[in-house]
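Asks: coords below, sequence missing:
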């Protein structure tokens, strides 16, 4: 017999959520085979079995929060068969009634216990729900499951145990009836909860300020259009705008090092590396993997890195190494049509650049008015570390580099 435990995830992560069981009780498990997917604050992790055998018991249900080191499943010896529900008592197996005795009747309490056990056995429930119900002395038959298939889970048992008294339940029932099915209650995923918590912490613990500018994208678009076919033939990767922005950010960070910093108590940590986080939208929420050593990468290498990280993000294959150690972040709301926004700082970083949609607008060019493709850009920064002079200078340098993209190519 082998215990499946929640593995060490990362230094800052102590718990996770059971996202999906990949194996069910009664199924064969090979050594090294994935049996469960855990969702953590940052990435999803698949846990393997260290032994071959049969998955005999699940000790946590999908949606349960589990801690590092906690036993979540048992793998036993032998060969398995398709998982089945707990056997039900049959009439043939039921004990024969005891002979009637004069002036004696069955004890009511004993009858109630027998009926309760029988009804609990007939209830379809997860192992974690059964365990919790036993601990709390709850009859599973009395628990109302959320699952439309009728399966009772641990959260259903907890909700039943915390149910309001009849007097308090009446107003709740009235409020529920008033909703008339127009509200769907959905629990936030662990990642969404973490995003919400950290964004709120950033707003409350930093002196965040945002400065704006706009970029004439004419020359960059013309250069990209002229070089994209040749670029693809030579590098087998498409030339996008993100490599230009990443190169411009690295150049500006080198000139304004306090934008590439972190505040630690009363000390400023100036980072001498350039790991640029690229925000990627996924079904589970926004994640920010890093293009490591972006200053040492060519345009093609940056484009390839961004493409690989985006694919890993959407496939839930990002590792902790992909997500940690970033020094500055770029987020592109323009892909969703955002014209202007105020990006929020990423973790302990003191700067984030927001890109937006490209829109043709009338612009004064000398004494003439011309229609140009323009993009608003925003730099949010921690005013405790960065003053207006550096923030405005940083964003102005990015504008100048992107409006003259040949300089970026020559300097890379």
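Replies: Happy to help now that I have it. Only a predicted model underlies this, so the values are computations on that prediction, with no experimental measurement involved.
Asks: every contact and neighbour count from this point should use C-alpha atoms.
Replies: Will do.
Asks: chain center to the longest helix along the chain: distance?
Replies: For the chain, the longest helix by residue count, based on DSSP state H, is helix 218-235. How far helix 218-235 lies from its chain's middle: 35 Å, per CA atoms, centre = their mean, to the nearest Å.
Asks: pull out the buried positions in it.
Replies: By neighbour count on 16 or more other CA atoms under 10 Å, the buried set for helix 218-235 is 220, 221, 224, 231.
Asks: mind checking what helix or strand follows that helix in sequence?
Replies: Of the helices and strands lying after helix 218-235 in sequence (DSSP states H and E), the nearest is helix 242-255.
Asks: can you name every helix or strand that that following helix contacts?
Replies: Under the contact definition 3 or more CA pairs under 8 Å, 6 or more residues apart in numbering; DSSP states H and E, helix 242-255 sits against helix 299-314, helix 388-403, helix 405-411.
Asks: if we use 7 Å, what do you get?
Replies: helix 299-314, helix 388-403 (3 or more CA pairs under 7 Å, 6 or more residues apart in numbering; DSSP states H and E).
Asks: give the buried residues for it.
Replies: So helix 242-255, judged by 16+ other CA under 10 Å, has buried residues 242-254.
Asks: and for stretch 283-300?
Replies: Neighbour-count burial for stretch 283-300 [16+ other CA under 10 Å]: 286, 287, 288, 289, 290, 291, 292, 294, 295, 297, 299, 300.
Asks: ends of that stretch, how far apart?
Replies: The first and last residues of stretch 283-300 sit 27 Å apart, counting by CA to CA, to the nearest Å.
Asks: ok, back up a step: make JSON lines out of the helices and strands packed on helix 242-255 and add distance to residue 410.
Replies: Compiled in JSON lines, these are given as follows (distance: least, CA to CA, whole Å):
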{"stretch": "helix 299-314", "distance to residue 410": "11"}
{"stretch": "helix 388-403", "distance to residue 410": "11"}
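Asks: out of those, nearest to residue 173?
Replies: Residue 173 lies closest to helix 299-314 among these, at 40.5 Å (CA to CA).
Asks: follow-up on the earlier one: among the buried residues of stretch 283-300, which are located in strands?
Replies: Judged by DSSP state E, strands contain the following of the buried residues of stretch 283-300: 286, 287, 290, 291.
Asks: here's the one I want to compare it with:
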């Protein structure tokens, strides 16, 4: 007769899934973010169009002047000052992107309050640089730097996050290659910046490696036509690829 083999012990059963979950109450900020994002999707006819920009000229200017800039102005020279200036020029050329719907009316904003998305441990907040067209690149950088510190410290006021006419968000600082940002209602446009990456491009019949960034414009198609969206992105691209125009206000 064959010798009976001992039955191997059964592996300990894992607790059910519910026992391995953690339930956390949403903060008021997260609830507000969730509600506003869903409202934007439900209300706007949202569409995203893309372009790319050669960042060589901006990077060269920044590299050349960043130390002098910081010494004179007491703040670092980043990319956001250039982008904000480029966006304002494009908004002036394509005013529909700086408009909103109010009932049966289109309201064109002839002022430029630019929201700058800032990530914090508690979620995304969007402080507003008011009358950004009146500020120099240094003034914009100082304002954004101040907002960033207040956001991280949880000291932004409600007033500082209201009244924006257009928003810029930079997923590139987290490594994003491309995205489709959601509108910050009731605004009709939001520009998404992304990471800078060397890619092969053709210049004068030759293939060269250039630092390129994808740009994404999400817009409300009820207000902004496709031609206007493309024109807006082209204006931003042209300004960034020749940043002297931003400094000289051309």
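Replies: Structure received. The structure displayed is predicted, hence computed values, not measured ones.
Asks: in what helix or strand does the spatially most central residue of the second structure lie?
Replies: Taking CA atoms, centre = their mean, the centroid of the second structure lies closest to residue 169, which sits 0.9 Å from it. Per DSSP H and E, residue 169 of the second structure falls inside strand 166-170.
Asks: equivalent range in the first structure for stretch 170-182 of the second structure?
Replies: Counting by TM-score structural alignment, stretch 170-182 of the second structure falls onto residues 332-344 of the first structure.
Asks: now do the matching stretch: distance from first to last residue.
Replies: Start-to-end span of stretch 332-344 of the first structure (CA to CA) is 12 Å.
Asks: quick one: contacts of it?
Replies: With contact meaning CA atoms under 7 Å, 6 or more residues apart in numbering, stretch 332-344 of the first structure is reached by 210, 352, 354, 355, 356, 357, 376, 378, 380.
Asks: show me which residues of that stretch are buried.
Replies: For stretch 332-344 of the first structure, burial by neighbour count (16+ other CA under 10 Å) applies to 332, 333, 334, 340, 341, 342, 343, 344.
Asks: for stretch 92-100 of the second structure, same thing?
Replies: Across stretch 92-100 of the second structure, burial judged by 16+ other CA under 10 Å covers 92, 94, 95, 96, 97, 98, 99, 100.
Asks: likewise for stretch 237-246 of the second structure?
Replies: 237, 239, 240, 241, 243, 246.
Asks: if we can go back for a sec, now, which of the buried residues of stretch 92-100 of the second structure sits nearest residue 149 of the second structure?
Replies: Taking those together and measuring to residue 149 of the second structure by CA to CA, the closest member is residue 98, at 27.3 Å.
Asks: how far away is the aligned partner of the closest one in the first structure from residue 299 of the first structure?
Replies: For residue 98 of the second structure, the aligned position in the first structure is residue 260, judged by TM-score structural alignment. For residue 260 of the first structure, the distance to residue 299 of the first structure equals 21 Å [CA to CA].
Asks: quick revisit: I'd assumed residue 117 was in contact with the residue nearest to the centre of the second structure.
Replies: Yes: under the criterion of CA atoms under 7 Å, residue 169 of the second structure makes contact with residue 117 at 4.9 Å.
Asks: longest strand anywhere in the second structure?
Replies: strand 206-220.
Asks: so how far does it sit from its counterpart in the first structure?
Replies: Following superposition, strand 206-220 of the second structure is found to deviate from the first structure by 0.3 Å on average (mean CA distance after the TM-score superposition for the first structure).
Asks: from the contact counts, what lies against that strand?
Replies: Using 3+ CA pairs under 7 Å, 6+ apart, the elements in contact with strand 206-220 of the second structure are strand 46-54, strand 189-193, strand 197-203.
Asks: could you tell me where the longest helix of the first structure falls in the second structure?
Replies: Mapped onto the second structure using TM-score structural alignment, helix 218-235 of the first structure covers residues 56-73.
Asks: contacts for that stretch next, please.
Replies: Counting contacts by CA under 7 Å, 6+ apart, the residues touching stretch 56-73 of the second structure from outside are 76, 77, 138, 210, 211, 240, 241, 242, 243.
Asks: now swap in stretch 114-130 of the second structure and tell me
Replies: Here stretch 114-130 of the second structure makes contact (CA under 7 Å, 6+ apart) with 30, 112-113, 132, 143, 147-148, 151-152, 160-162, 164-169.
Asks: ok, back up a step: out of the helices and strands packed on strand 206-220 of the second structure, deepest packed?
Replies: Of all these, strand 189-193 carries the top mean neighbour count, a mean of 27, counting by mean count of other CA atoms under 10 Å.
Asks: got the angle between that one and helix 226-241?
Replies: Orientation note: strand 189-193 of the second structure sits at an angle of 40 degrees relative to helix 226-241 (axes from the mean of the first three to the mean of the last three CA atoms, to 10 degrees).
Asks: strand 189-193 of the second structure vs the first structure, average distance?
Replies: Between strand 189-193 of the second structure and the aligned residues of the first structure, the post-superposition mean distance stands at 0.2 Å (mean CA distance after the TM-score superposition for the first structure).
Asks: now do that strand: distance to the chain's middle.
Replies: Chain-centre distance of strand 189-193 of the second structure: 5 Å, with CA atoms, centre = their mean.
Asks: packing partners for that strand?
Replies: By 3+ CA pairs under 7 Å, 6+ apart, strand 189-193 of the second structure packs against strand 166-170, strand 206-220.
Asks: what's the closest of the buried residues of stretch 237-246 of the second structure to residue 204 of the second structure?
Replies: residue 241 (15.9 Å).
Asks: show me what that closest one aligns to in the first structure.
Replies: Residue 241 of the second structure maps onto residue 403 in the first structure, by TM-score structural alignment.
Asks: before we move on, what about residue 132 of the second structure?
Replies: Under TM-score structural alignment, residue 132 of the second structure pairs with residue 294 in the first structure.
Asks: which residues touch that match?
Replies: 274, 275, 276, 302.
Asks: can you tell me which of the residues you listed are buried?
Replies: By neighbour count, with 16+ other CA under 10 Å, the contacts of residue 294 of the first structure hold 274, 275, 276, 302 as buried.
Asks: hmm, back to that, so how far does the longest helix of the first structure sit from its counterpart in the second structure?
Replies: Looks like 0.8 Å for helix 218-235 of the first structure (mean CA distance after the TM-score superposition for the first structure).
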